[in-house]
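Novice: For reference, the sequence and a predicted model appear below.
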Amino acid sequence: MHRRLKFVLGGGGIVLAVSYLVSTATLDSATYYLTVSEAAESAHGGATVRVKGKVQGGSIARHAEEPRLAFVLSDSRQQLRVRYDGLLPDLFSDGREVIVEGRLDGGELRAQAILASCPSKYDSPDGAAPARDR
């Protein structure tokens, strides 16, 4: 009986430890982000945040001699100015949905990384008929 109790308690401890490790790993690796509206309305000043939005058309301003960039990130309600010093992803362009990681500083996002999402479906070039109609 005493041996069986040790076995049950030991097994329970192992299950609890594994459950704890799985839950903390899952929470730490979750890719949470704020919308532009949430970031603009919140007080995350100085904290590193991830913000998802669309690059507003015509807002991209590149520095001529350095990899410095400024643009406006927007959603349906708010806009947020972004500054970034670094190399851009190939898919970065006007109207593209991006996730920007950085620090909020006085209503501006000082970006440390920019992730551009791939289109969710293939869009044919303007005026091209779908393959099934050819």
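Specialist: It's in.
Novice: switch to C-alpha atoms for all contacts and neighbour counts from now on
Specialist: Will do.
Novice: Spatially nearest residue to the residue nearest the centre of the chain, not counting backbone neighbours?
Specialist: Closest residue to the average C-alpha location of the chain: I99 at 3.6 Å, with CA atoms, centre = their mean. For I99, ignoring the flanking residues on the chain, the nearest one in space by CA to CA, 6 or more residues apart in numbering is K52 at 4.3 Å.
Novice: Who are the contact partners of that neighbour?
Specialist: 33-36, 97-100 (CA atoms under 8 Å, 6 or more residues apart in numbering).
Novice: can you tell me which of the residues you listed are in strands?
Specialist: 34-35, 97-100 (DSSP state E).
Novice: and here's the other structure:
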Amino acid sequence: MNRYIVGTILIVAGLVYMGVTVFRSSMQYYVTVSEFRSNESKYDGKTLKVAGKVKEGSVQKTVDAGMPVYTFTVVDAGQELQVVYRGLVPDTFKAGSDVVATGHMQGDHFEANHILAKCASKYEAKVQS
């Protein structure tokens, strides 16, 4: 009987540990481009989320092995970061939109494996003239 209790406790403890580990990894916050640039060495070799605005005129699209490749610059507080993303971008992705890119630094650019483009609120009040 005691063996079953000890076994059950070990299984429950293992499940709790796995749950906490998964929860912590899913709670990855993003940093802005300026925060990233101010302390790049802190993020060496780490996957992170970087947020900023797509710089006007910076979006370039090419095709590599049938896959679209987007190269663009993300800006925040005067700091810039070149991003390369392979794949389809969201419909809301365009110059001037807010984006969160998930990935890592690869040489002189940020290699993104996921892009989230935020859309402007459609419910903002218009200024009356």
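Specialist: Received it, and whenever you're ready, just let me know what you need. Keep in mind the model is a prediction, meaning the values are calculated, not measured.
Novice: on that earlier part again, for L16 of the first structure, state which of the contacts of K52 of the first structure is nearest.
Specialist: Y33 (29.6 Å; CA to CA).
Novice: That closest one matches what in the second structure?
Specialist: Aligned by TM-score structural alignment, Y33 of the first structure pairs with Y30 of the second structure.
Novice: how near is its match to G7 of the second structure?
Specialist: 40 Å (CA to CA, to the nearest Å).
Novice: Kindly report the same for V127 of the second structure.
Specialist: In terms of CA to CA, V127 of the second structure sits 67 Å off from G7 of the second structure.
Novice: and if you look at D98 of the second structure?
Specialist: For D98 of the second structure relative to G7 of the second structure (CA to CA), the value is 50 Å.
Novice: and the two? which has more neighbours close in?
Specialist: A count of neighbours by other CA atoms under 10 Å puts D98 above the other of D98 of the second structure and G7, at 21 against 12.
Novice: The more buried one: what's it in contact with?
Specialist: 51-54, 117-119.
Novice: For the closest residue to it other than its chain neighbours, what is the enclosing helix or strand?
Specialist: Nearest residue to D98 of the second structure in three dimensions, chain neighbours excluded: K53, at 4.4 Å (CA to CA, 6+ apart). K53 of the second structure is part of strand 48-54, with elements assigned from DSSP states H and E.
Novice: Likewise for R24 of the second structure?
Specialist: helix 2-26.
Novice: The residue nearest to the centre of the first structure contacts V51, correct?
Specialist: Yes. With contact defined as CA atoms under 8 Å, I99 of the first structure reaches V51; the gap is 5.5 Å.
Novice: so what sits against both of those two?
Specialist: Contacts common to I99 of the first structure and V51, judged by CA under 8 Å, 6+ apart, are Y33.
Novice: Let me have the contacts of D98 of the second structure in a markdown table, extended by distance to S26 of the second structure.
Specialist: As requested, the contacts of D98 of the second structure are exported to a markdown table (distance: CA to CA, whole Å):
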| residue | distance to S26 of the second structure |
| --- | --- |
| A51 | 17 |
| G52 | 21 |
| K53 | 23 |
| V54 | 25 |
| A117 | 19 |
| K118 | 19 |
| C119 | 23 |
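Novice: For these, which ones persist in the first structure?
Specialist: Mapping these onto the first structure (both residues aligned by TM-score structural alignment, their matches' CA atoms under 8 Å) leaves 51-54, 117-118 still in contact.
Novice: ok, those residues vs I11 of the second structure, which is closest?
Specialist: Closest to I11 of the second structure, out of all of these and judged by CA to CA, is A51, at 39.4 Å.
Novice: For R81 of the first structure, which non-adjacent residue is closest in space?
Specialist: Closest to R81 of the first structure by CA to CA, 6+ apart is V72, at 4.5 Å.
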